[in-house]
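Novice: need coordinates for the below:
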Amino acid sequence: MPLPEIAGILAGDAHRRDAAPGPGRWSAPGIMLAGGSGPVMLDSDCVVVADARIDNRPALCRELGLPADAPEAAVIAWAYRRWGEDCPARIEGSFAFALWDAGRRRLLCARDLMGVRPLCYRVEGTTLRFAQSPAALADGADGSRCVREEAVADFLYGRVLDAEGTWFAGVRRLPAGHALVHERGTMRLRQYRSITATPHTPGSDPATTLRGLLDSAVARRARDGENVGVLLSGGLDSSAIACLLRDRRKRAGAAPLPIFSMMFREPRRSNERHHLDAVLATGGFAPHVLDLDGYAPLAGFESLLDATGGPALSPNLACMRAVVATAADQGITVLLDGHGGDEVVSHGYGLLDELAARGAWAALWREARGAADNYGRSRLVLTRRVAARQTRIDARFIARALAPFDREAAPAAERPPAHLLSRDLLAQSALAERLRALARPEMAGGEQAQHHAVLADPLQAYAFEVHAAFYRSMGVTARYPFWDREVVEFCLGLPAHEKLSQGWSRLVLRRAMAGIVPDSVLRRRDKIDFSVHLARGLVRHHHAQISELLASAASPLAPYVDLARAQRTYAAIAADPDAASGRAVQMVWRAVALGIWLETGCGAKAAGASQPREAAA
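Specialist: You can find the predicted model right below:
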């Protein structure tokens, strides 16, 4: 279902249901669903609006006695009639929906298990409003718009610490796998389903199983009659999706698969062209490759902020716009995206903690190679950090012995800055306390516990929210085969050694794609860091703008950013962009993105509208 159509339901009009005593009202002017139909009404008492792609629609239609091609919203309505509030747990796929049951005076909102389709809400008095974008609900009943200090601090730090919080005070995010029920003046939030590991079957071949699951996930997201393309980088995840769909199209006698890529020729260390060419050489593709050397990351940045509803922890969206625009110009309406492959399959680094807990230090040293290569750290540093998480006496000894090799084990004064937050913002946002309260995935235990913690991180649902807004603004729908529930839960249930072995991380996916993806891609250990291109673009095209934003006493960043530290950090980047650390580049970019947003009024559109307290300070 094209997102611009559903935006008129859940985002564009910010529809509300008055929960005050008296007849319930459903206000939904201009509602449109796919195909030009209105909201699905089961009868006079039940109406559903939905942004949904239901993977088990045929099975549900058979069980509910519906036509096989029944619209998703109709399937949801009848599922509710059969199972009531438990209906979200019966639906496979990605969805966000709102259902009004007039007979029970009940509003049911639900978001899919992985959180692929976003849903936010705002409660003011007896009124609940819902939307797919937090920005659509940003203005309160009195017209005010207030940005949360905690959200500012979290963004500048580069984390998502609150699963429900958004940029705007009063606007909450419905977490993945949750349902919200507003009934007769009361509201309750509940988790209707959680990610559960599929038990591993000894003696089976995980690679063969994963290949079949991923192939099915790709097929479900590339339906007949849709204009589908694939975002291809030359990495393992996007290559797997592209090659699986290409093979399906070949067997069906379809035209070559359109793929869309962006490339940087310089510096050489971040040039993926040879990996991309290896995939294209296997045939069956219609490639569109954009050379983005020299791009200006802040060009048209205000429109990007408007599209995403505020600064996002995704600096690459600035260059992705050209790629997605090219796809849209080619008539593509659906893009398959390899986003999440790392998180879903898992690198298997929890195996290192399992080995350390057993005192298997020689095996840990051998396996640490793949993790160290991916992190860009030495095995000494990685081994020290794993040892430091253990309680064994030998682990403590190893951690102390290796401490001189790890900068983060040095005194705080000798470490590079971890953030650019001002002291006032640190205190007011209680960032340090909230970070201490947050359980880090690597502290969860062994591989399965760490893997589950990564999948449940609020960052995942947040990323889908940002991506949904971004792609919607481009007139394209993105779909993510790796975030298929069966794929996720199968990978979660695998033993650690199926993911990390002999220094090779994500081994099960490499084995699954053997004979499908070129060997040179299967053997890749590196991950391209695009920070160098971001640094080059900021310095080459926006130096004066950044310098003024970080140096002016009147800068909107003054209450939130340690401007002296920010100036020093940026000066080092400007002196040699190619040598700048990725962390430093990201810190400066986040500060600049926030400053531009504050300068433009944080998305407030109405003339004379109240500005956020922080922007007006």
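
Novice: switch to C-alpha atoms for all contacts and neighbour counts from now on
Specialist: Fine.

Novice: which strand or helix spans the residue most central in space within the chain?
Specialist: Centroid-nearest residue in the chain: Ala463, 2.3 Å away (criterion: CA atoms, centre = their mean). Using DSSP states H and E, Ala463 sits within helix 458-473.

Novice: can you check Glu63 too?
Specialist: Element membership for Glu63 (DSSP H and E) is helix 57-64.

Novice: buried ones in that helix?
Specialist: With burial defined by 16 or more other CA atoms under 10 Å, the residues of helix 57-64 counted as buried are 57-58, 60-61.

Novice: this one as well, want them side by side:
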Amino acid sequence: MSLTGGGGAARPDVVTAMLARIEHRARDGSARFASGPFAAGYGRTRAKGVVEEPFTDDAGRICVVDGWIASRSEIAAAAGRPETASDPELLVALVSRHGLAGLSWLRGEIAFVIWDPAIERMIAGRDTMGVKPLFYTERGDDLRIASEPAALVLPGEPKRTLHTRAIAMALVEEVATPAETWLENVHALLPGHLLVWERGRMRVEPFRPLSMVRDPGLNANEADLALEAALRAATRDALEADAPVCIFVSGGLDSTTVAALAIAEARESGLPEPLLVTWRYPGMECDEGEYTVQLAKHLGVEIASIDVPRSSEAYEPTGPLDFMHEGSFAPLVASVGLLREKDIRVMISGIGADELFITTGFEVEATLAHGDIRRALAFADLSRSSPARGARRLAAALARAVIPAGVREQVWGRRWTERMDSPAWLTPWGRALVHEGRAAKRAFLRPWNDVASQEYLAGELAAGWQGPRMLEQLDISSHAVGAMARFPYLDARVVELFTSLDPAHRYDPEWQKILLRRIAARHLPASIAWRRDKTLFEDFYRHAVYAIEPTVRRLFETSELERLGIAQPGSLLELLRQGRSPDGFQSLGRQICGVLAAEVWLRKWAPHCAHGQGPRL
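Specialist: Below is the predicted model:
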């Protein structure tokens, strides 16, 4: 989308160029339109089998939507429209009737833009959990918004500047602030926020942030029943589509629980049952075929099985996903044939459960705050691990509970960032960038630092869960294979309920994901619900890297990270050598994969970017 200020006319040519950069999102076609200074377009993969024209009401308001609205009956009632109305129509009616405050009702995985020509106002919004990405940039009088940063970097225009701090933070699997991207002046809109442009002025404001409700007073049994109800509602909403739906399942707890709830909801609601799909890794330790066989037998369904390719060609950084090389995308590419054959347009995933249900590290003080000394001591783990380590954990919890975050940062802040691990191959300047980024992250999380663990968890989610760019990657990769991804665990209703519960119910010192296990035990075999082992994918990622070792070596020999001054000369080739053995890859594999993804990304973007400030430029 392009918006031209200063009285200028719309730029449809800019929109055409932007759409050309994200053509992989246009499985079902594209459209362009303009009104005064406003020009927009979209390339869409829809849950419906056709592309509707952009919605325009009688007053000339225009709306474009990426994603989907959940709880349609509630939204339709508030908007005064029938449930059969399209998502853009519901959004326009909601704002027309209630103003921007009406968007507080909005739920779902959605990004949207609304243009009102009568008052010359543009509204762009992103869902509460940030599942649907939205990026923006300003160039002179022009404001541009897109679903991917690639659409904001156009050939023939002045080069963008690389954001070296964001790149360095990504290499340690962190993000400084959720608005940062790898490009200067290209910003991610914060989850649950609006970007409003009105008569030449721009502002960013919250409209549906995470609601931190205090403990509702549920006991342990009530807590897991309430969580199951919320998760079932989220799964039921994710099943709503006019096209076939699939669920990718492993043999692990997260995806199998979603699959079991989805099958149950489909059968009770009369919806078509989703297709269950699993990836097989023949000859690798990460193959979970035995558990998917148990799942299929227990649910009474068939599961489509796809063997993940082992040939080196499958892992070369080429094709629709070359901008962010990850071995885990090879299975997605291998699935394209099946997805197209079955006309799958919606993929439901179990991603998000780890970030939500695994302990945050703040359980000791959270349970102390609730007066549960016995459980606090259990979380400190004084007996099973080193007593000294447990004592330090308990002392740190007491310090966080007693000493305000601002005082802690003044006394220990710099020392804390220096003690945290940074890869040995970073240059001193690279480490300085990481320290600076971690300080920025602490500043962003400061509102959550002096409160119980549920608020800290919300801050971590807001600050970019599961490493940098993960939601962006998931969104882009799903569109690249022609489908729309949906994530029941990241439904705001599920997150808000879980984070409001007493930590004594949410976490257990003996079992990770205790509430999810209790839900799973009602729907899955005990061998899955109460599995203690967790499948690790180091052997697969090692194969994904070393199957294309000549390509990786060429990238590391002419490293962009070294040229930027972030990595030490020759250090990345040594990293690749050390990771060749299984033991070496177990400790260094995440670093190698992160560096490889960064090198591929930097080469793709190099023609459009100038280097940021650094010591070796």
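
Novice: helices along the stretch 251-400 of structure 1, start to end?
Specialist: For the stretch 251-400 of structure 1, the helices defined by DSSP state H, counting those that start in this stretch occupy 273-280, 301-308, 317-329, 341-345, 350-358, 361-375, 379-388, 393-402.

Novice: export those to JSON lines and tack on mean neighbour count and distance to Leu557 of structure 1?
Specialist: Listed next are these as JSON lines, based on neighbours: other CA atoms under 10 Å; distance: least, CA to CA, whole Å:
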{"stretch": "helix 273-280", "mean neighbour count": "18", "distance to Leu557 of structure 1": "39"}
{"stretch": "helix 301-308", "mean neighbour count": "19", "distance to Leu557 of structure 1": "17"}
{"stretch": "helix 317-329", "mean neighbour count": "18", "distance to Leu557 of structure 1": "21"}
{"stretch": "helix 341-345", "mean neighbour count": "21", "distance to Leu557 of structure 1": "33"}
{"stretch": "helix 350-358", "mean neighbour count": "22", "distance to Leu557 of structure 1": "39"}
{"stretch": "helix 361-375", "mean neighbour count": "18", "distance to Leu557 of structure 1": "31"}
{"stretch": "helix 379-388", "mean neighbour count": "22", "distance to Leu557 of structure 1": "35"}
{"stretch": "helix 393-402", "mean neighbour count": "16", "distance to Leu557 of structure 1": "39"}
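
Novice: closest one to Gly185 of structure 1 among those helices?
Specialist: Proximity to Gly185 of structure 1 (CA to CA) singles out helix 301-308 among those, at 32.0 Å.

Novice: which helices and strands sit right next to that closest one?
Specialist: helix 458-473, helix 582-599 (3 or more CA pairs under 8 Å, 6 or more residues apart in numbering; DSSP states H and E).

Novice: would CSV of those with distance to Ala558 of structure 1 be doable?
Specialist: Listed next are those as CSV, based on distance: least, CA to CA, whole Å:
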stretch, distance to Ala558 of structure 1
helix 458-473, 26
helix 582-599, 9
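
Novice: picking that back up, any idea which of the helices of the stretch 251-400 of structure 1 gets closest to Ile195 of structure 1?
Specialist: Judging the helices of the stretch 251-400 of structure 1 by CA to CA, what sits closest to Ile195 of structure 1 is helix 341-345, at 11.4 Å.

Novice: find me the equivalent region of the closest one in structure 2.
Specialist: Counting by TM-score structural alignment, helix 341-345 of structure 1 lines up with residues 353-357 of structure 2.

Novice: with structure 1 superposed, average distance for the matching stretch?
Specialist: In the superposition against structure 1, stretch 353-357 of structure 2 averages 2.3 Å from its aligned positions (mean CA distance after the TM-score superposition for structure 1).

Novice: and the contacts of that stretch?
Specialist: Residues from elsewhere that reach stretch 353-357 of structure 2, judged by CA atoms under 8 Å, 6 or more residues apart in numbering: 254, 457, 461, 465-466, 489-490, 495, 506-507, 512-513, 516.

Novice: and of the buried residues of helix 57-64 of structure 1, the nearest to Glu226 of structure 1?
Specialist: Out of the buried residues of helix 57-64 of structure 1, the member with the shortest distance to Glu226 of structure 1 (by CA to CA) is Arg57, at 17.4 Å.

Novice: was I right to think the closest one contacts Ala74?
Specialist: No. Using CA atoms under 8 Å, Arg57 of structure 1 is not in contact with Ala74; the gap is 10.5 Å.
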